[in-house]
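[1] Okay, sequence plus prediction incoming.
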Amino acid sequence: MTVKRKLISLLLSAVVACGLVPSMAFAAIGDIPSGETPIGQVHISISDTVARPAGTGYPAPCGTIAEGDVDLYPSDSAMSAIVRLANEKGVAVVGADKGYITSVAGFGEFDCGKKSGWMGTIDDWFANTGLSSVTVSAGTLEPGDEIDLMYTVDGGPDLGSNWSSNDKTVASLAVGAGILSPSFSADAHSYTLKLPEGSTSVVLTPTATNKNFQVKARFGDTWYKRGAEIPVTSGSVIEIVCGDPSWPTMNDAANVPAQRYEITVQIGSSGSVSVFPDVDYSESSWYGDAVTFVAARGLITGYTDGDKAGLFGVGDTLTRGQLATILWRNACPDEYASYDPKTAKNEIDIAGSADGMYYTAAVNWAFANGVITGIEHPDGTRDFAAEGKVSFEQLITVLARLCAAPGELESAGSDLSAFADGDLASDWSRNAFAWAAEKGLVEGYDWPAGKFLVPGENVARERVAVVLMRAFEMGII
C-alpha cells in the first residue's frame, strides 16, 4: 500500500486518533455517569495552532479553543472526557457520539484541504485506536493523563504523527529543576542529571521525534509515563525508552529497535543549585520551579553585590542588559565560563553600553546577531539602553528573533484578535506575539473579560524565568 493510500485509509478509519470506533454507551456522551464517583482528573486541551500553507486562503488558526482539568469516571473514554470539557467551556463538538469528531466550535474537517481534520494524543502519543476506545476500563486512560485534541492540515505530520517514518529517537527532553549534561541530543544516549541538594524526585518530559511511538521512563522495575514524578537518589540511573517493539503503534515497526537513553542522577555537591531566600519554592508557587530551572542552567544567577546580594530579585523588572546576558550565557557557554568583565570592551556602534560591565560581551553578541537591536529615539538615533526596563512585548520580540525559523514570523501573521487587548501591541511586536501564541509560548492572562496580553507591562525577573522554562521545555530554545 502506498503512503498516500495508507494515509487516506487511516484518516477514514479508527486508526485516526479521533477514531471511527463506536462510542461508549452514555445517556449523552460527556455527561456525568449516573451513580459513579470521580477517580481523579485528566487535563485536556483543544487547539488549532498549525500554520496554514502560504497562498491557500484557508481560515487562520484559532489558537487554544478550550483547556482545563475535568473529572474522570470509571466508565469514561478519552472521547467522553473531551466532550465533558467542551460542554463546560461552551464549545460545540460534532460527531463525538458517533466516535468521530467532524468539527469543533464550527471548524470542521476538510476546511483546510482534503487531509485536514481533528486528531488527538494521550500523553503526547497518537494512539493506535480511536479516542472512544481509549478507556479507563481498558487501562489505557488514567488520572493525570494529558489529552490533546488538535487540528491538522496535512493529515498528521504537522502535529508530529508520521506513518511513513519509523524514527524512534527522542527529539527533546525537559528535566525540570536540574542540569542535564551534555545538552540533550537525539543522537547522544548517555547523560548526567545534576539536581539540587535535598532533591528526592525528578520530572522528565521526553518528546518523541515521531509521536506515533510512545516514550516512557524506567527506574528499576517501574515504568513512568511522560511527565510523571520519578523518585530518585544520588546515583540513580533512569532509562528513557522510545518505541519499544512490544508497545502498540500505528506504524509497521515491530522489527525496528527502540531508542534508549541513560541518565545518571547526581544530587548535591557539584550538582547543587542556588536557593534564593526571596523565592517562594512551595508547591503553590507559580514561579518557584522556573527559578530553580534557570538558576540550574546558570542563566539567571541572582544578585552578587549591593543590598540585594544573594537574592534572586523577585518583583524586580528585568533590564535589557540582563536579558542580553541571559541569552548570551545560553548561546555562548564557553565564552561565559572564561569571561572577565574587567577586560571587556564595548564593540557596538550605538549608545547604551559600556566597557567593563557584566553585560558588555552579551550586548556585543546580542547586537551583532540582531537579537537586540536597540531603541529608536524620536530624533532617529538608536540606544541599546542596557539599564532600561524590558516590557513583555520586547521580551517576546527578542525571543522570536532568536528562535523563530526563517519565514515563521511572516507566516504567523499579525492577527492578535484572540486577545482582548491585542490591538495594544506595537506594530513591531505583532508578528512575534502571533508566532509565540501559535507555538503556545504565550497564552495571555485568563481574566473574566477574556484573554489579555498586556504587551506593555514591564516583566519581573520571575516571570521571565517562567517564560524561559516554558521555551526550553517546548524546544523553542
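    That came in fine, so what should we check first? Residues are numbered from 1 along each chain as shown.
[2] C-alpha only now, for contacts and for neighbours.
    Fine.
[3] In the stretch 351-477 of the chain, what residue spans correspond to helices?
    360-368, 392-403, 408-412, 427-439, 461-473 (DSSP state H, counting those that start in this stretch).
[4] a markdown table for those, including mean neighbour count?
    Converted to a markdown table, those look like this (neighbours: other CA atoms under 10 Å):
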| stretch | mean neighbour count |
| --- | --- |
| helix 360-368 | 22 |
| helix 392-403 | 20 |
| helix 408-412 | 17 |
| helix 427-439 | 22 |
| helix 461-473 | 20 |
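[5] Looking at those helices, spot the one closest to Lys194.
    Nearest to Lys194, of all these, is helix 461-473, at 16.7 Å by CA to CA.
[6] The closest one - contacts with which helices or strands?
    Other helices and strands packing on helix 461-473, by 3 or more CA pairs under 8 Å, 6 or more residues apart in numbering; DSSP states H and E, are strand 170-174, helix 288-296.
[7] Among the ones you listed, show me which one is buried the most.
    Most buried of the helices and strands packed on helix 461-473 by mean neighbour count (mean count of other CA atoms under 10 Å) is helix 288-296; its value is a mean of 24.
[8] roughly how far out does it sit from the chain middle?
    Between the centre of helix 288-296 and the centre of its chain there are 16 Å (CA atoms, centre = their mean, to the nearest Å).
[9] Check which helices and strands it is in contact with.
    Using 3+ CA pairs under 8 Å, 6+ apart: helix 288-296 touches helix 461-473.
[10] follow-up on the earlier one: compare the helices and strands packed on helix 461-473 and give me the one nearest Ile477.
    strand 170-174 (10.9 Å).
[11] For the host helix or strand of Arg329, buried residues please.
    For Arg329, the host element (DSSP states H and E) is helix 320-331. For helix 320-331, burial by neighbour count (16 or more other CA atoms under 10 Å) applies to 320-329.
[12] next one: stretch 42-60
    Buried residues in stretch 42-60 (16+ other CA under 10 Å): 42-52.
[13] before we move on, what about stretch 66-82?
    66-67, 69-82.
[14] Asp334: which of the residues you listed is nearest?
    Glu67 (41.0 Å).
[15] Relative to Ala14, how far out is the closest residue to that closest one other than its chain neighbours?
    Nearest residue to Glu67, sequence neighbours excluded (CA to CA, 6 or more residues apart in numbering): Ser45, at 4.3 Å. Distance, Ser45 to Ala14, by CA to CA, to the nearest Å: 21 Å.
[16] next up, a second structure to put side by side with the first:
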Amino acid sequence: MNLKRKLVALLLSAVVACGLVPGIAFAAIGDIPSGETPIGQVHVSISDTLARPAGASYPAPRGTIAEGDVDLYPSDSAMSAIVRLANEKGVAVVGADKGYITSVAGLGEFDCGKKSGWMGTIDDWFANTGFSSVTVSSGVLEPGSEVDLMYTLDGGPDLGSDWGSNDKTVASLSVGAGILSPSFCADVHSYTLTLPEGSTSVALTPTTTNKNFQVKARVGGTWYKRGAEIPVSDGSVIEVVCGDPSWPTMNDAANVPAQRYEITVQVGSSGSAPVFSDVDYSDWYGDAVTFVAARGLITGYTDGDKAGLFGVGDTLTRGQLATILWRNACPDEYASYDPKTAKNEIDIAGSADGMYYTAAANWAFTNGVITGIVLEDGTRDFAAEGKVSFEQLVTVLARLCAAPGELESAGSDLSAFADGDLASDWSRSAFAWAAKKGLVEGYDWPTGKYLVPGEDVARERVAVVLKRAFEMGIM
C-alpha cells in the first residue's frame, strides 16, 4: 500500500479507532464493567493544541480539553478509558461506540482542513491498530499507561506520526533522578547514569523522533515500558531500544535496524546529587534539580523549618541567584568559604556581613553581573532578599554569558512573543539574545507564545533554565 493510500486508510482512525478487530463489547462503552474491580489507573488526556495556519478561518485551539486518571478494568480498551474520562468531565465524544471518533467537544474531523481529525497515542506510541483493540487483555494497555487523544491538522506528522520516515532514533531522554553523562544526544549511544546514594530504581522517559515506533528499556532479560520504574543497582546496564523490527508499527520498516542506547548505572558515585523530599523527580523539573544539585549550584535549604528541602515553589531571591552563579564561577572560593568571617564590600545598600551570599554579592556586583535595583532617588540597592523576576534572571544570565557584541547584534525585537511589549526596556536585548540562542522559548499557549517577563521565578524553573544553559554550552 503506498503512502497516499495509507493516509486515506489510517488518517484519523489510525490510532483512535479504526481497527477492524472489534473491541470487547460493553453495555455502553466507558461504563464500569459489571462484576469487575479496578486493577489500577491510566492517565488520559484529550487535547487540541496545534496553532492554526495564519489567515485560516478554523476554530481556535481548545488547549487541554480534559485530563485525568481513570480506573482501569480487566476488560477495558484505550477507547473505553477515553470515554470514561470524557464522561467524568462532561465532554461529548461522538463515534466511540462505532470504533471511530469523529468529534470531541464539538470539534470534528475536517473542521480544520481535509486532513484534520482525532488521533492518539498509547505511552507516546501511535499504535498499529485502533484504540478499541488496544486492550488490557492484549498486554498493551496496563496500569500506569498514558493514553493521549489529540487533534491533528495534517494527518499525523504535526503530532509526531510519520509514515514517510523510518528514523528510529530517540530524540530525547529524561531520567527521574541522577546525572546522565554525557548529555543525551540521538547520535551518542553510550552513557553513564550517576544516581544518588541508596537508589534502587530509576524511571527513564525516552521520546522517539518518530512516534510510529515503540521505545522500551530492558535490564537483563526484562523489558520495561516508557516511563516505568526500572530496578537497578550499581553496575546495572540499561539498554534503551527504539523500533525493534519484531515490534508492531504502521511503517514498512522491517529491514531497518533498531536504534540502541546503553546506559551504565553508578549508584552513590562521586558527584551524585542529594535527594530532596519535596522534589517530584518524575515531574518536568526533576532531572534539572538533580543536575544543578549534583554540581553544588543549588544545594537546598540548610536551616530552619525547610532544612533539607530544595524549596519547590519558592521564588528565588537575588542573593540566592548571586550565590548560584558565584559557586559556578568561583568553585575554589566557594569550597573554603566561611560566611562568619565574610565582609560586605559593596558600596550600595542591600548586602551585609556574615551572610551566605556575602561573597557572592561582592563578586556579582564587582563583575557587573548584578548591578542593583535603581531606586527613585537614583541610588542602587542590591536587594539580596528581593524576589527574582523572569526578566531579571534572563538579563543577569545575558550579562554573564553573552559574548562581546552578542547583545547588540541580538537587537530588541520581541514580536515573536504575544506579550513581548511587556518586557522592560532594560531586558529586551537580553530576551532577544536568549530567544535567539534557544535558551528562552516562552509559554506555548493557544493564542501564541508568551514570555511573562514579570513573573516571579520559582527555584525549580531556575534549575531548568540553568540545565539548559549548560547543555547548550552557554554556561
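    That came in fine, so what should we check first? Predicted model, so just to flag it, every value in this text is computed and none were measured.
[17] Report the TM-score for the pair.
    Remark: TM-score between the superposed chains equals 0.73 [TM-score structural alignment, normalised by the length of structure 2]; 424 aligned residues with a CA RMSD of 4.9 Å.
[18] just so I have it, where are all the helices in the stretch 1-150 of structure 1?
    Using DSSP H, counting those that start in this stretch, helices in the stretch 1-150 of structure 1 cover 3-11, 78-89.
[19] got TSV for those helices, with distance to Ala138 of structure 1 too?
    Putting those into TSV (distance: least, CA to CA, whole Å) gives the following:
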stretch	distance to Ala138 of structure 1
helix 3-11	22
helix 78-89	11
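[20] Of those helices, which is nearest Glu408 of structure 1?
    Of the helices of the stretch 1-150 of structure 1, nearest to Glu408 of structure 1 by CA to CA is helix 3-11, at 26.6 Å.
[21] That closest one against structure 2, how far on average?
    Here the mean offset of helix 3-11 of structure 1 against structure 2 after fitting is 3.0 Å, by mean CA distance after the TM-score superposition for structure 1.
[22] all strands of the stretch 201-350 of structure 2, in order?
    Along the stretch 201-350 of structure 2, the stretches classed as strands by DSSP state E, counting those that start in this stretch are 201-208, 215-219, 222-225, 229-231, 237-242, 259-267.
[23] I'd like to know which of the ones you listed lies nearest to Glu455 of structure 2.
    With CA to CA, the closest approach to Glu455 of structure 2 among the strands of the stretch 201-350 of structure 2 belongs to strand 201-208: 29.2 Å.
[24] which residues make contact with the closest one from outside it?
    Defining contact as CA atoms under 8 Å, 6 or more residues apart in numbering, one finds that strand 201-208 of structure 2 is touched by 124, 168-177, 214-215, 226-233, 242, 282.
[25] Any idea which of the helices of the stretch 351-477 of structure 1 gets closest to Ala290 of structure 1?
    helix 461-473 (5.0 Å).
[26] so how far is the closest one off the chain centroid?
    Its chain's C-alpha centre and that of helix 461-473 of structure 1 lie 11 Å apart, by CA atoms, centre = their mean.
[27] residues in contact with it?
    Against helix 461-473 of structure 1 from outside (CA under 8 Å, 6+ apart): 173-174, 205, 287, 290-291, 293-294, 300, 312-318, 441, 477.
[28] do stretch 284-297 of structure 2 as well
    174-179, 271-275, 279-281, 298-300, 323-325, 327-328, 460-461, 463-464, 466-467.
[29] can you check stretch 177-195 of structure 1 too?
    By CA under 8 Å, 6+ apart, stretch 177-195 of structure 1 touches 169-173, 196, 202, 260-268, 270-273, 289-290, 292-293, 296-297.
[30] Would you mind giving the helices and strands packed on helix 461-473 of structure 1 as CSV with distance to Asn162 of structure 1 added?
    Output for those, formatted as CSV (distance: least, CA to CA, whole Å):
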stretch, distance to Asn162 of structure 1
strand 170-174, 14
helix 288-296, 32
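[31] Out of these, which is closest to Asp148 of structure 1?
    strand 170-174 (18.7 Å).
[32] So what touches the closest one?
    By CA under 8 Å, 6+ apart, strand 170-174 of structure 1 touches 184-186, 204-209, 215, 242, 259, 472-473, 475.
[33] List only those of those residues flagged as buried.
    184, 186, 204-209, 215, 242, 259, 472-473.
[34] sorry, back to before: same list, the strands of the stretch 201-350 of structure 2, but as TSV with distance to Leu414 of structure 2 please.
    What follows is these, written out as TSV (distance: least, CA to CA, whole Å):
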stretch	distance to Leu414 of structure 2
strand 201-208	30
strand 215-219	38
strand 222-225	41
strand 229-231	41
strand 237-242	39
strand 259-267	39
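[35] Out of those strands, which is closest to Lys387 of structure 2?
    Of all the strands of the stretch 201-350 of structure 2, strand 201-208 comes closest under CA to CA, at 33.2 Å.
[36] what's the average distance of that closest one to structure 1?
    Averaged out, strand 201-208 of structure 2 is 0.6 Å away (mean CA distance after the TM-score superposition for structure 1).
[37] just the angle between that strand and strand 259-267, please?
    For strand 201-208 of structure 2 against strand 259-267, the angle by axes from the mean of the first three to the mean of the last three CA atoms, to 10 degrees is 160 degrees.
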